[in-house]
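Colleague: Sequence plus predicted model, see below.
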Amino acid sequence: MSVPPRLSMATLPSAAGAGMRAPRIDPAALDIGIVHLGIGAFHRAHQAVYTEDALAAAGESDWGICGVTQRSAHVRDQLVPQDGLYTVLQRGTGAREPRLVGSVRQVLATTEDDVVARLADPAVRVVTLTVTEKGYRLDRHGEPDLRDAGVRADLAGHAGAGHRPRTVVGTLVSALARRRAGHGRGLSLVSCDNLPGNGSVLRKLVTGFCAALPAPGGEDLAAWVAREVSFPSTVVDRMVPTTRSGDRDEIARTFGVTDAAVVVAEPFRQWVVQDDFAAGRPAWDRAGALLTADVTPYEAVKLRLLNAAHSLLAYTGALAGHETIAAAVADPELAAAAAALMVHDASPTLRPPAGLELSGYCDAVLRRFANPALGHRTLQVAADGSLKLPIRVLGTVRDRLAAGTEPTWAALAVAAWMVLLVRGRTDDDRVLAVEDPMLGHLRTQLGRLCDRPRPHDAARIVAVLLGVTEIFGDDLPAHPVFRDLLTAHVARLLTPTPRRPSRSAGS
């Protein structure tokens, strides 16, 4: 059986002729005005789609995207032979036919290409980022982590001939220094990661990196950044699971082209953006994004409801042997826990934006999670829990404790993460591939507690993990209510129970 030709500008007419929705703009007519750091599936299904729709609505052509891969050249190798074109394949109720997106006009790899030169181009006026929580390499105070080898190397090599920055913030600061020394034009740095006050976080990291540079150069650069660079905060929302071979096969079979870069997404999408731009922006509001002076209420709702419930389902679902989030939410016990976390623990801590009704939002979140067509893996969502829990769950814990209320369900999310970490197996003893940047350190701290932990080990497990101040701070380890809740949950999760058949997304 012959392999269909690769998707590209040359094969675009045949794919469109077979019924695929063509890009809404002429990709060849676009000039690059945006650099995106972290061009994974989420960006291609979210910001890149908003940008194309904005260009089409406004009739503009100066906001094409240069995407930058962060860890490997894999995405570049997918997109470059396709002239940056790729398909967005929607799954679930209300899904539209596949569409081709053409807003990505260049793809570079940090491992090989001179990204700093592109960032310093005066035509580039917006930089967006989806590099995940760990990509920022920040310490517990929100400053650059000076213990990180990459951060130290970038500080030592800053402005050195031939130095290629290794970190996101080091790359940005190198580019800002080159812009200041060259044309002097500012721009906007727009974090799209799930961090509270992500714009403020990025500003603090950039200025902190400048402050760590030798004086007076670092001080002068920091002053220029304060005058010429803005850091809008954002809230992003769209579920984008890992693309599977069947998704690529569907495109080849239906449209007669091979798309190595196809991404899968739910129909729903949301983007809330603080309207604070130093050098202009695309007309994202005309593409459905909400531009506002303050994203904080939207951010708190999303992190404490959707993201927190997602994490709870991921940890408890993985332990129960459920491969996908849809299978986990089909488990009545786990669905009830996720709903209780949102309704009873998190909702009382929130002041939602005008017009947003929290109970309806919670119901919609569970319906979205239940979409079996996405196949969103529990272990994918569960990754990097040591970084996600402080952002998604522990704020709710602190607020409920301060109000004199027990955060029962938020504590369950934390306890399930602890058991997933310490045991690394399902309830029926299947090994789970747990991913966490602190995994080795935490298991070293736990020592022999990781060897077949039993319910009577719960108090010691909780004591060890609560003592990790990078995650839990100085306050939560000393709080007896939280400690007792965690101990009870961990003991229950470690107690052998009759196994139910594990369920896949299609069950």
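Modeller: Received the coordinates, thanks.
Colleague: going forward, measure contacts and count neighbours with C-alpha atoms only.
Modeller: OK.
Colleague: quick one: buried residues of stretch 262-274?
Modeller: Residues of stretch 262-274 classed as buried: 262-267, 269, 271-274 (neighbour count, 16 or more other CA atoms under 10 Å).
Colleague: so can I have CSV of the residues you listed showing secondary structure and distance to Ser72?
Modeller: Listed next are the buried residues of stretch 262-274 as CSV, based on DSSP: H, G, I helix; E, B strand; the rest coil; distance: CA to CA, whole Å:
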residue, secondary structure, distance to Ser72
Val262, coil, 18
Val263, strand, 18
Val264, strand, 21
Ala265, strand, 23
Glu266, coil, 26
Pro267, coil, 29
Arg269, coil, 27
Trp271, strand, 27
Val272, strand, 29
Val273, strand, 29
Gln274, strand, 31
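Colleague: Please name the spatially closest residue to Ala177 (chain neighbours excluded).
Modeller: Leu221 (6.6 Å; CA to CA, 6 or more residues apart in numbering).
Colleague: Please identify the helix or strand for that neighbour.
Modeller: helix 217-228 (DSSP states H and E).
Colleague: measure stretch 260-270 end to end?
Modeller: 26 Å (CA to CA, to the nearest Å).
Colleague: what's the most distant pair in the buried residues of stretch 262-274?
Modeller: Greatest spatial distance among the buried residues of stretch 262-274 (CA to CA): Val262 and Gln274, at 29.6 Å.
Colleague: take the one below as the second:
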Amino acid sequence: METRRDTLNERLSEATLADLPLAVERPAYARADLVPGIVHFGPGAFHRAHQAAYADAVLADDPRWGIAAVALNSTGVADALVPQDGLYTLATLGAETRLRVIGSLLQFPTMRNPAAIVAQIAAPTTRLITATVTEKGYALTGEGGLDFANPAIVHDLAEPDVPTSYIGWLVHSLAERRRAGNGGLTILSCDNLAANGRRQRRAVLDFAEARDPDLARWIADVVRFPSSMVDSITPATDDALRARVAGVLGITDAWPIQRETFTQWVIEDDFAGERPPFDAAGAQFVRDVAAFEDAKLRLLNGAHSALAYLGLLLGHDSVGDAMNDPSLARFVEAMMRDEVAPTLGAAEGLDLSTYVVAILTRFRNPAIRHSLWQIAWDGSQKLPFRLFGTMVEARAQGGDARRLAIAVAAWFRFLALPRPPAPELIDPLADRLLDLAATGNVDALIDDSGIVPEALRGDAALRAAIRGAFRAMDGPAGVRGSIETA
């Protein structure tokens, strides 16, 4: 009798799908009936763990939302998944790990056949373009417009029919769609970039205007660029995951993906045509994504930073370890509910209390080990948005910010840690911050770091709260006493 180990030289594919163990979820639809209604640029791990999984969940009811996955700079995904008929395993990490085979990726046009990319975007069946190309892929200036000095943009404007940039490809393909008379569509950014829809629209229109003003007017009229917010921790695929998946499947998957149980996709309800039914898989369509972005930044990211600095000072290594510290967990929850949440306005579809519970549950996920050091790095870039702005808003509303002040003081204490044994500080302002921290002068850090907003610097009560928390952490009660008495 053939053993499961004997089949490990086989690959996941349509031919082997029926032989998978019953515990492994598989596509609940006939893949031969699917239509690639979505073109996605940047089919990396996050896309395959997130947007592709949402599409997979709705295809049984609506087969028109399959995906053509385009990678402009690599053939790695196509090389791994084409031999598997586009199939791959998603491992969802929670108290128990759940394995699900995703079947929504149907085509993999690459730069080896650029005409296929243009043809798919121009096709009348394509209704939606999505992208996870990172902020760099949009070729933006600091002011938010297209960077016409970017070498790829310079090239693409000089040779518009052989583009190299994401923006160049969009405009080139939209020009062909216009020529074919197939009407507008929706281009949806899924990158972790505030107001990503508006930024993407401006970049596309700037490029199109420079290439062909008539094309720019057509795009402005018939193409929509909604913003979206995405969230789910997606650890990198490693050999341990490959072995774990192979051990369950009994066959090899060249590129399985893993993510936490929690996933979120909030999408501005602004579509050129029919809206994809992703709400059936848990996505939210809303009028304004900004409120959700603010909630994520202040509640999730702000709590992460507070956990990182306080947790490291208390000797913890990961978010999970820090959340297993009862007094620290209570402190962070109280900060979120009593000081951060009141600074956020009401928004359609956003229940802040429920969101706080979801965040705390994520932090406690035993299957995700998120390093506090990783969160702690680059504080000068993160804290102005995660903590400082919230403090100023809380004070403007007459609210309490003492726990936020303790979190900021913990960052200052973190900067003052002896290195070694603490790792070298990773921050673009490391030299300046370390010199200021070495003085032990909180007011110097507030005034001279160059990152604390004027509204906070000029608030005597906030300064006193940070100064007092900093000194208390060096007193008999230490960091533990500071959080337990807050």
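Modeller: Perfect, I can see it now. All of these numbers come straight from a predicted model, not from anything done at the bench.
Colleague: Run through who's touching the helix or strand following the helix holding Leu221 of structure 1.
Modeller: Using DSSP H and E, the helix or strand that follows helix 217-228 of structure 1 in sequence is strand 229-230. Strand 229-230 of structure 1 has contacts (CA atoms under 8 Å, 6 or more residues apart in numbering) with 186-189, 276-278.
Colleague: Narrow the residues you listed to those in strands?
Modeller: 187-189 (DSSP state E).
Colleague: Most neighbours of all the residues you listed, which one?
Modeller: Ranked by the number of neighbours (other CA atoms under 10 Å), those place Leu187 first, at 26 neighbours.
Colleague: quick one: that residue and Val225 touch, right?
Modeller: No. At 9.3 Å, Leu187 of structure 1 does not count as touching Val225 under the criterion of CA atoms under 8 Å.
Colleague: about what we covered before: okay if I get the ones in strands among the contacts of strand 229-230 of structure 1 as JSON lines plus distance to Arg286 of structure 1?
Modeller: Below are those laid out as JSON lines (distance: CA to CA, whole Å):
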{"residue": "Leu187", "distance to Arg286 of structure 1": "21"}
{"residue": "Ser188", "distance to Arg286 of structure 1": "19"}
{"residue": "Leu189", "distance to Arg286 of structure 1": "21"}
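Colleague: What is the nearest of these to Leu494 of structure 1?
Modeller: Leu189 (44.8 Å).
Colleague: Return the member of the ones in strands among the contacts of strand 229-230 of structure 1 nearest to Tyr136 of structure 1.
Modeller: Ranked by distance to Tyr136 of structure 1 (CA to CA), those are led by Leu189 at 13.3 Å.
Colleague: list the contacts for that closest one?
Modeller: Per CA under 8 Å, 6+ apart, neighbours of Leu189 of structure 1: 126-129, 199, 202, 229-232.
Colleague: ok, 7 Å please
Modeller: With contact set as CA atoms under 7 Å, 6 or more residues apart in numbering, Leu189 of structure 1 has these partners: 126-128, 230-232.
Colleague: Of those, which pair is most distant in space?
Modeller: So, the contacts of Leu189 of structure 1 by CA to CA: farthest apart are Thr128 and Ser230, at 11.8 Å.
Colleague: Specify the local secondary structure of the alignment partner in structure 2 of Arg286 of structure 1.
Modeller: Under the alignment (TM-score structural alignment), Arg286 of structure 1 pairs with Ala280 of structure 2. Under DSSP: H, G, I helix; E, B strand; the rest coil, Ala280 of structure 2 falls in the helix class.
Colleague: residues touching Ala280 of structure 2, list them.
Modeller: Val58.
Colleague: Check the gap between it and Arg48 of structure 2 for me.
Modeller: Ala280 of structure 2 is 18 Å from Arg48 of structure 2, by CA to CA.
Colleague: Equivalent analysis for Asp378 of structure 2, please.
Modeller: 28 Å.
Colleague: The two: which has the busier surroundings?
Modeller: It is Arg48, of Asp378 of structure 2 and Arg48, that has more neighbours when counted by other CA under 10 Å, with 24 against 15.
Colleague: Find the residue closest to that one in space, skipping its chain neighbours.
Modeller: Ile257 (7.2 Å).
Colleague: Kindly report the same for Ala48 of structure 1.
Modeller: Closest to Ala48 of structure 1 by CA to CA, 6+ apart is Ser103, at 6.2 Å.
Colleague: That neighbour touches Tyr50, doesn't it?
Modeller: No. Applying CA atoms under 7 Å, one finds Ser103 of structure 1 not in contact with Tyr50, separated by 9.4 Å.
Colleague: State whether Val133 of structure 2 and His40 are indeed in contact, as I suppose.
Modeller: No. Assessed by CA under 7 Å, Val133 of structure 2 is found out of contact with His40, at 9.7 Å.
Colleague: of the two, who's got more company?
Modeller: His40 (27 against 21).
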